Structures are given as structure tokens and as C-alpha cells.
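K.L.:
One predicted model, sequence on top.
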Amino acid sequence: MATHALFESSSGYAIFEIKLQENVGSMTKAVQNSIDDLAKFGKMVTLLSFSPFKSAAHALENANDISEGILNDYLKSLLELNLSKPAKKSSVKLAVWDPVLASSIKSALSIDCDTSDVSKDIIRGIRQHAPKLLKGLQGDDLMKAQLGLGHSYSRAKLKFNVNRIDNMIIQAIALLDQLDKDVNLFSMRIREWYGYHFPELVKIVPDNYQYAQVAQFLGAKESLTEEKLPDLAALLDDDMTRAQNVLDAAKGSMGSTLAEIDMLNINAFAARVVSIADYRKSLMSYLAEKMNVVAPSLTALLGERIGARLISHAGSLTNLSKYPASTVQILGAEKALFRALKTKGNTPKYGLIYHSTFIGRAGPKFKGRISRFLANKCSIASRIDCYSDKPSPLFGEALRQQVEERLNFFETGAPPSKNADAIRKVLEKMDLNDDEDEDMDAEPALPLIEPSPKKDKKKRKHRGDDDAMDEKKDKKEKKEKKSKE
């Protein structure tokens, strides 16, 4: 059982010595019941050493290391000072809450660590009675330190979060998909509702957005006159013919007359549909701007919406960049994949990238091949966007040109360009190599690999023939000697 316990608080590190080892090991339920009682729990542990943090920044640094399971120098020196390096027959065992930190302590200091439930119960009791067990500290001081450290830790996590920019894209594409459904649903509702009054308008104005605008502009069909035709034509893309058709249909419409209160509700609903459609357009422009900043290569290759859906489905651009091309290819088709694996059927060839124009332009025989090639280029583009200091859409345009060449290869058989050549051309356009040579004598971004000399197959064959002839001669000579003997 554990002989010592490590307690990490917001004020510093504390090492406690655990007494009554045999009772702790044999009477687990009794220990759990006595944890809440300070009088009983005070007999189980005694404070061996307490090392406070020097400042708030020092506390935040140690909190980050503890959360990642890293043994820093401050904690290492404390453990070395209070717990001597155990010998082979030593019985020193440290109770630690985090198993990752326990493995780090064991590998660095060779101190046996215990992360069992009994040890965690002891640490839980120490945390509960910390203001009484830690001498020189008051309850309010510990609470204030916890509050300040918690705010600093959360602020630092948000500040240094690699995926913080991706969150805006994920929320924007989710809202955009929801708005598409809502606009379609509301457009069908306004068509059905206003169709009771003016049913002929549906055939003249088939577009949902224009229909809602015209319904809001017209109101009661009886109010439409020739004076309003220029304004109506402005809503219909400056088409006077369609505006005149609307006027003629309004004069001879078979729709029923609605009450004033009904028309007010229809106009209010039409205005709401128009406002939602306008907001959807602004959100689309915001998403395009955000994608061009965060993932320009992926945007140039696939477009804003498909690239944003891939990032949203993966969780972040970092996660997407870590996926292999085979995972990117079927991203979004997980149900079909597991169904195929369960029924031992054909696995899906594509997921979210099916909406790309490349797959639609490919022939039925080449859809699987072009999807695999496109997923490969998506993986390259996401890694360039994620790990480059200054992402550029030039890489995505080069990768897009490679996909175009691959489609042309399927149709005509013209050989496409190699990936290394395409990337090197982009680097030459950006003048990266020249800038780096001026700043420092650094290696080029893509090292020039000299092709290895081709081996002459004919010489191989000749050498092999000579060896075979020599072996045959040796065998003949041996046979002749044996026959003479």
C-alpha cells in the first residue's frame, strides 16, 4: 500500500505521510466512512512537506504541466528532497491521482506510484480537509487561489487553443445548413398560404426568394396597378415582361379574397422569409471569407461549403490534417461503411466529397478512382493549411489543376503532372526559396532529390549468364574427374 501521498493544490505541492497502512489496506469501507470525519482522518495522514508556488504565473505553469502529465523541475526537486531514492528493499510508495503523472514520476525518479481506488480515497480526504491539514493557510486563501488559478488556466487554454478559429467555421456551416432547411420549409409555406389569394403567381415566379419578395410587395392583388410595374420589375431582375404577366394574372386571378388581418399576417411572414434569406446570403459571404483565411488551399480545391463540412465533421482543421486520405475519402459515410462491414458488402467510395463537381464530371467507371485521388489532394491541402505559417490558395489551385489533369487522363490518356513538380512550381511563384536564401543560408523547402542512376538490365543478364556458364563448366569438370577415377 501507499506510504506517502502527493497533493496538488492551487497554492502549491504537499506531501503527506500515510499512517496505519495495514488498516488502510484491510478496512476499505471504514476508511471511506471516516474520510468525512477530520478527527479520524487526521490520524491517518500527517503533513511531511509543503512547497508553495512563487507567483500566479508559476502556479499556472505547474497547472499546465500537471494537466498534461509532465513532471517539471519544481515538483521533481520536491520529491527528491523529501523522498529519498528507494533501494531494492525500500517500501516507499507514493499515492498519485493522475496515472500519466504517476508514470512520469516512476520513469524519472524510480519511485513506485499507486493510483488505486484506496489511494484516491486518501487524496480525496486530503483535498476535503486541506485548509485544516495545511498549516499556515486559511480556508479563504485556498478558495481565492483556486478561483484565480481556474480563471487563468481557462483563459490560457482559450488563448492558446489551436482550433479556436475553426470553431467559427464549424458553427457557421452548421447554421447555414439549418438555414437552408428553414428557408425551403418557409418558402413552401408562403407559397401555400399566399396561393389561396393569388395561385397564378407560382408559375410566373418559380424562385423562392423572389416569390417571397413579390408576395410582400403586392399584398392584396387588387392593389397592383400599372404604376407599380417598374418597382415590380426591379424585384424580377428588371424583366418587364414577367412584371406585365403578373399584372395580367392579378386582374384575372381565380384566388379568393382574404381579410385584412389575414393579409397582414401573410405580409409579416413574407418579410420574415425575406430577412432569413438575406441573412443566409450574408452568412455565406462570412463563411467564404473565414475559409479563405483559415484554409485557403482546401477552399481553392473543394470550395467553401464542402471544405467547411469536412472541417466540421472532423472536429477541427488539425484533426482533418491528421486523417489519412482513406479516412477523408469516406468522411461522412460512416453508417454505410459499418453497414457494409457488418453485411460483408461493398464499402462506400465517397462521403462528403461526393458533392464536389469533380466526382460529378467523372464517368461511372472512374468515380471511385477520382474520389480516391481527390481525397489524397484534400489531405495534402489540409496539412498545408494547418501547419504552414502563411497559408496560400496557390497550393490549392495547383492541386485543383492536378485533379483536372487526372480527369483529362481518364478521358484522353494524357499523362498528368507529378505532385512534387506542381508544388515546386508554386514555391517558385511565391519566391520562397529566394527569400530564405537572402535571410539565411537554409535548406530549400523541398529538397532537390537527384534521381538514382538506372541499372543496366542487360549487364545484369550478361553477368548472370556468365556465372551460370562457369557453374556448368565446374560441374562438367567434376563429372569428368569422377569418371576417370
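P.N.:
Right, received. Where do you want to start?
K.L.:
all contacts plus neighbour counts: C-alpha atoms, from now on.
P.N.:
Noted.
K.L.:
ok, K120 - contacts?
P.N.:
A95, V96, W97 (C-alpha atoms under 8 Å, 6 or more residues apart in numbering).
K.L.:
run the last query once more with 7 Å
P.N.:
W97 (C-alpha atoms under 7 Å, 6 or more residues apart in numbering).
K.L.:
That one: what secondary structure?
P.N.:
Under DSSP: H, G, I helix; E, B strand; the rest coil, the three-state class of K120 is helix.
K.L.:
how close does it sit to S107?
P.N.:
21 Å (C-alpha to C-alpha, to the nearest Å).
K.L.:
do the same with P296
P.N.:
In terms of C-alpha to C-alpha, P296 sits 44 Å off from S107.
K.L.:
Settle it for me: which of the two has more neighbours?
P.N.:
More neighbours surround P296 than the other of P296 and S107, with 27 against 12 (other C-alpha atoms under 10 Å).
K.L.:
F7: what secondary structure?
P.N.:
F7 - assigned by three-state DSSP - is strand.
K.L.:
contacting residues around the residue nearest to it when sequence neighbours are not counted?
P.N.:
Closest residue to F7 apart from its sequence neighbours, by C-alpha to C-alpha, 6 or more residues apart in numbering: A14 at 5.1 Å. Taking C-alpha under 7 Å, 6+ apart, we find A14 in contact with L6, F7, E8, S49, F50, S51.
K.L.:
S388: neighbour count?
P.N.:
Around S388 there are 9 residues (other C-alpha under 10 Å).
K.L.:
again with the one 10 residues further on
P.N.:
Applying other C-alpha under 10 Å, we find 21 residues neighbouring A398.
K.L.:
Please confirm that it is located within a helix.
P.N.:
Yes. Assessed with three-state DSSP, A398 lies in a helix.
K.L.:
correct me, but it touches A420?
P.N.:
No. Using C-alpha atoms under 7 Å, A398 is not in contact with A420; the gap is 10.8 Å.
K.L.:
could you pull out the helices for the stretch 201-350 of the chain?
P.N.:
201-204, 208-218, 229-235, 240-251, 260-294, 296-302, 304-314, 317-322, 325-329, 334-343 (DSSP state H, counting those that start in this stretch).
K.L.:
Would you mind listing the buried residues in the last one?
P.N.:
This points to helix 334-343. Neighbour-count burial for helix 334-343 flags A336, L337 (criterion: 16 or more other C-alpha atoms under 10 Å).
K.L.:
next up, a second structure to put side by side with the first:
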Amino acid sequence: MPSGSYPAADLDQRSNKRASGVLGDPGTPSLTPLLPLFIPVQQLLFESATGLSLFTSEFTEEIGKSAKSVQDSVDDISKFGKMVKLVSFVPFTDAAHALEVANDVSEGVVHEFLQGLLELNLGKKAGVVLGVEERGLASSIKGTLGIECDASDRTLEVLRGIRLHQEKLLAGLESGDTKRSQLGLGHAYSRAKVKFNVNRSDNMIIQAIALLDQLDKDVNTFAMRVREWYGWHFPELVRIVPDNYQYAKVCHLIGDKAQITDEIVGPLTELLDNNETLARNIVDAARASMGTDISEVDHLNIKNFATRVIHLYDYRKSLQTYLSEKMSVVAPNLAALIGDTVGARLISHAGSLTNLSKYPASTVQILGAEKALFRALKTKGNTPKYGLIYHSTFIGRAQAKNKGRISRFLANKASIASRVDCFSDFPSTKIGEALRDQVEERLAFYDTGSNPTKNADVMKKALEAAKAEAAEHGGADAMDVDEAPAKEDKKEKKKKRKSEAAAEVVEGEESPKKKKSKKSKDEGDKLSKEEKKALKKAKKEAKASKA
């Protein structure tokens, strides 16, 4: 062994002793400035936006990240270029291929492209240690190919140097190629991660239903504030106009009750849905009102606030229309089954339409009632029967004893509708309408006892209607469904064989021999000899006539 060179284990012990002051031989050369320890990594896997590459290390010392000299050598291409050597570089075929490999690498999956590169260059070499960046990918490579991997900080420091100088280390790359590839791959990878899709923006539904719920609270609060504020001036109006939206409009129109005349009856009638009697009652009540007088400044502020409330009501209506349009694109079957608002709340609570489609029906049934569920589990009480689906009209129409049963049935159909919406390419409401009819039939069954239609028949008709609609709009491939399942074909063939055998028996032909049961055997033993002879004779005559 040359002077100043030690095994790795001995060097570790000597370094620790020197750090603690145990080893103090002045003749021993200093090990710290010179990349002291042996590195076990011989190959380095480098993933970039342009392709996959393998590097080999040209040194026998371990890269110490904390050493200042090592970091300087990594940053300096003249020094670092002598430490690593390119073994193989395989570029991606296109941007889609790069995105596919990047997704697998991020999830710790060995892509077939990466597997081919490693098998071609490493094969089954014994004692090879591969340095990688992703720890999840390291374990997958070891499990798939049996190659030992290292993802320590020292390996990451070397790969950082390769990434820093990749345009000079990788052959065939021009200046700017790496940046353009990284930009394109970064946009594509981020777009896939946030599930960006202009046709199925369920995130817009989540934001819309959250804003709609907040608007409901704010509008109700502001409407009550208008009633209380204007009620000091015209208290009788509260009983005459119970609707908040109409009350705000009437308040904005009347203003000061002292200046009201018969000319205002026409505009009031239009505001009150052409109810002239109600408009005249308002005029009569204003003339005999017991409310206090208020100043013009107060009237102006009340009028401005009533205007804001009216605008909020109008905006809420437009937002509801927007939500209905979005639901008809993103989840048309769920909206047709359970309604726009309840369906949007289910999607919002689940986080996305994909998450909702993954939930079982039992989870959809109690979605939104998690607190009650865990409280019941903690106290060992009765678990809740429904969550957000309680706001569906089906639950309200069911009798008290059938609410739990119909909620379970409705959750089952909602789960099916969400899966159809999530995984079908063509938006259609045919299946959702069929599921809604099934819920209606189940309600009638609970009330009157009438038998509902079989689920297989309903689904078959719904799928045929959905396929026909998709074909009309040029999306026939979106609903690829087998015309007749294999089981039904087998049943039909079996029935056909039975009918043919029965026909042959009727014609007098001998039926296939069957295993005699014990009962038939006993009955045969009871026959007399003469009866047996007559039976044999009849069989012979039948065979002769057949011949």
C-alpha cells in the first residue's frame, strides 16, 4: 500500500481520533484538504430535460460536501471535468416522452426507457453502486434490477456539478437547448400536476359553490339590515312584503313615505309581479304609517345600501346560472341526478371530481357529516344516515322511516354518476336521468309497493341512448360498450340447447342417458317382469321405426 493511503475503515477511525485529539502524530500527513475518503459510487444516473445519461467517476476519494475544496472543485469545470466521464447519453424522442419519464421518476417508478439504459450499460455487474437523486427511484431500481443505489448528500453534490455543467459534459447539446427543454418540460409537468383541463375545470365549480354559500350568508345579513334600518321609517312594510329581494326594491323605489302618491302604484305593481292589490296596500299603509321621520341624508344612505343589496341578489342569480352551466359540462350526470348545488357541494367537499369518483357509496352517503360520525363512534352511538345529500329533494320527500334507506340508495347512484362523469370523454345526461328515474321508482316502491324496473334493463337503455347521443355529436368512441355480455350469450346458448333437446323428446327420440337417482332406482325395482318386458319391446319398436 503506498505511503499516505489507508483503508476506508482505518481512515474513519483515524479521522475521528484526530478530531477528538487522541491521534496526534505530527508525522502523519493531513487528510482533510485532499478529498480524504473512498467513494463507493462508480456510476451516476443523471436525469435532465433533454434525456437520460450515465457518468462514471474517475477518482477514488469520497466527495465531502462540507469541505470547501470539494465545493470549489465542483464549481470549477476544469477540475470537475476530470472527476466524471460520460458513459452514455440517450435523448428523449419528444416532449411527451420526456413528460412520461419525468412523471415516473417523480413517483419512484422505473420507466422502460430508463430500464433499457441501465440494462444496456450496467447489466448484471457485481459490486456496482449507482448514484441517483430520487430516493424512491433508488429503491425501485434495486428491487427491479438488483443494482445497489446511493442517494446520499455526497452523491447529490456530484450530481449538482453535473447539472451545473451539463451543456459542456453532454455531447451534442448546443447553447440554450437545456434551458428551452427545461422550460417546456416544467410547464407540461406543472400542468399535469394541477390537472389543468379547460373542459373539466372542477376547480371552478369548487370556487363558485364556495362563493355562492358566502353570498347567501351576506345577502341575508344585508337584507335584514335594510329591513331594520328602513323599518324605523316604514315599519308596516315588513309585514306586507316578506320577500327580501322585493323589499329592497320597494325600499329603493319609495324612499320617503311622506312623498308617496298614486302615481307610484304602476311601478310598484311591476316590482311585485303585477300584483296591483299589494301595491295599493303599500300606498295605503304608507299614508297611515306610524314610523318616524328621517332626514334626507338618512334616506340617501338607506337607498344606496338597498341598491347594493339588489346588485348582490342579481349577482347571486348570475352566479347560480354560471354554476349550472359548469356542472352541465363537468358533471352532467351528477347534476341531473342530485341537482347542481348539492352536486357541486359534494365535489367541493371531496376536493375534486376525481376524488369523489374514488369514494365508495358509504362515504358519499355521510360526506359532510364527519363530526357527527366520529362523535358517534367515540360515544358508541348511532352513526349519521346522511350528510350533504340530505339537501336533496329525494330525502325530503321520503317518509321518516325510509329516509335512511333512500339516502343509501341515492348515495349509490351518486357514486355511479360521478364515476361516469369523471371517466367518460363525452358529456351526456342520459345515465344521470336514468339514475334519477330509478330513485323515483324506489320512492314509489317504499310508498306504494310497486316493483321497480330491473337495474340491468335501465342501464342497458341508458347506455344505448348515451351512445346514440355521442354518435350524433361525433363522439361514438366515447361510449364503447359491449352489445351483449359473454354471460348472456352463454345463457342463451344453454336455453337453446335445452329447447332442442325437449323437442327431440317430444318427437319420440331417445333422450340422452342421465344418472338414475336412488328414488327412480327403487321405483324400477318395484316393476314386475311383464312390465319390464313390455318396456323393452316398446323401445325396440321405437328404434325400428326410426331406422
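P.N.:
Right, received. Where do you want to start? Owing to the predicted nature of the structure, the values given are computational and were not obtained by experimental measurement.
K.L.:
Looking at the contacts of A14 of structure 1, which is nearest R155 of structure 1?
P.N.:
E8 (20.2 Å; C-alpha to C-alpha).
K.L.:
Identify the residue of structure 2 aligned to the closest one.
P.N.:
In structure 2, E8 of structure 1 lines up with E47, judged by TM-score structural alignment.
K.L.:
which residues of structure 1 fall in strands?
P.N.:
4-8, 12-18, 45-52, 93-95, 112-114 (DSSP state E).
K.L.:
Give the aligned equivalent of C113 of structure 1 in structure 2.
P.N.:
By TM-score structural alignment, C113 of structure 1 lines up with C149.
K.L.:
burial count for G255 of structure 2?
P.N.:
There are 18 residues near G255 of structure 2, going by other C-alpha under 10 Å.
K.L.:
Would you quantify the distance from the residue nearest to F7 of structure 1 to R124 of structure 1?
P.N.:
13 Å.
K.L.:
can you tell me how far the residue most central in space within structure 2 sits from I347 of structure 2?
P.N.:
Centroid-nearest residue in structure 2, with C-alpha atoms, centre = their mean: T354, separated by 1.5 Å. According to C-alpha to C-alpha, T354 of structure 2 stands 9 Å off from I347 of structure 2.
K.L.:
and if you look at E61 of structure 2?
P.N.:
56 Å.
K.L.:
ok, these two, which is more surrounded?
P.N.:
I347 (23 against 16).
K.L.:
show me the contacts for that one.
P.N.:
With C-alpha under 7 Å, 6+ apart, I347 of structure 2 has these contacts: I206, L353, L356.
K.L.:
With A295 of structure 1 instead?
P.N.:
Counted by C-alpha under 7 Å, 6+ apart, A295 of structure 1 has contacts D385.
K.L.:
Residue in structure 2 paired with it?
P.N.:
Match for A295 of structure 1 (TM-score structural alignment): A331.
K.L.:
Distance to P86 of structure 1 for the helices of the stretch 201-350 of structure 1 - can I get that in CSV?
P.N.:
Below are the helices of the stretch 201-350 of structure 1 laid out as CSV (distance: least, C-alpha to C-alpha, whole Å):
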stretch, distance to P86 of structure 1
helix 201-204, 87
helix 208-218, 78
helix 229-235, 85
helix 240-251, 92
helix 260-294, 52
helix 296-302, 55
helix 304-314, 47
helix 317-322, 42
helix 325-329, 48
helix 334-343, 51
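K.L.:
and among the ones you listed, the most buried is which?
P.N.:
Ranked by mean neighbour count, those are led by helix 296-302 with a mean of 27 (mean count of other C-alpha atoms under 10 Å).
K.L.:
ok, residues contacting it?
P.N.:
So helix 296-302 of structure 1 is contacted by 291-292, 307, 356, 378, 381-382, 385, 391-397, 399-400 (C-alpha under 7 Å, 6+ apart).
K.L.:
before we move on, the earlier item: pretty sure the residue nearest to the centre of structure 2 is touching C422, no?
P.N.:
Yes. Counting by C-alpha under 7 Å, C422 is a contact partner of T354 of structure 2 at 6.1 Å.
K.L.:
Run a quick neighbour tally on the corresponding residue of structure 1 for L156 of structure 2.
P.N.:
Alignment note (TM-score structural alignment): L156 of structure 2 maps to I123 of structure 1. By other C-alpha under 10 Å, 22 other residues sit near I123 of structure 1.
K.L.:
Ok, I389 of structure 2 next?
P.N.:
Using other C-alpha under 10 Å: I389 of structure 2 sits among 25 other residues.
K.L.:
Counterpart of it over in structure 1?
P.N.:
Checking TM-score structural alignment: I389 of structure 2 goes with I353.
K.L.:
how near is its match to L142 of structure 1?
P.N.:
I353 of structure 1 is 53 Å from L142 of structure 1, by C-alpha to C-alpha.
K.L.:
ok, now R361 of structure 1?
P.N.:
66 Å.
K.L.:
Settle it for me: which of these two has more neighbours?
P.N.:
Taking other C-alpha under 10 Å, R361 of structure 1 and L142 do not tie; L142 has more neighbours (16 against 12).
K.L.:
what's the closest of the contacts of I347 of structure 2 to A466 of structure 2?
P.N.:
Of the contacts of I347 of structure 2, the one sitting nearest to A466 of structure 2 (C-alpha to C-alpha) turns out to be L353, at 20.4 Å.
K.L.:
what does that closest one align to in structure 1?
P.N.:
Using TM-score structural alignment, L353 of structure 2 pairs with L317 in structure 1.
K.L.:
Name the nearest residue to its match, ignoring sequence neighbours.
P.N.:
Per C-alpha to C-alpha, 6+ apart, closest to L317 of structure 1 is I311, 5.4 Å.
K.L.:
what sits against F92 of structure 2?
P.N.:
Contacts of F92 of structure 2 by C-alpha under 7 Å, 6+ apart are T50, G51, A98.
K.L.:
what about the closest residue in space to the first one that isn't next to it in sequence, how many neighbours?
P.N.:
Right, T50 of structure 2. The shortest distance from T50 of structure 2 to any non-neighbouring residue, by C-alpha to C-alpha, 6+ apart, is to P91 (5.6 Å). Residues contacting P91 of structure 2 under the criterion other C-alpha under 10 Å number 14.
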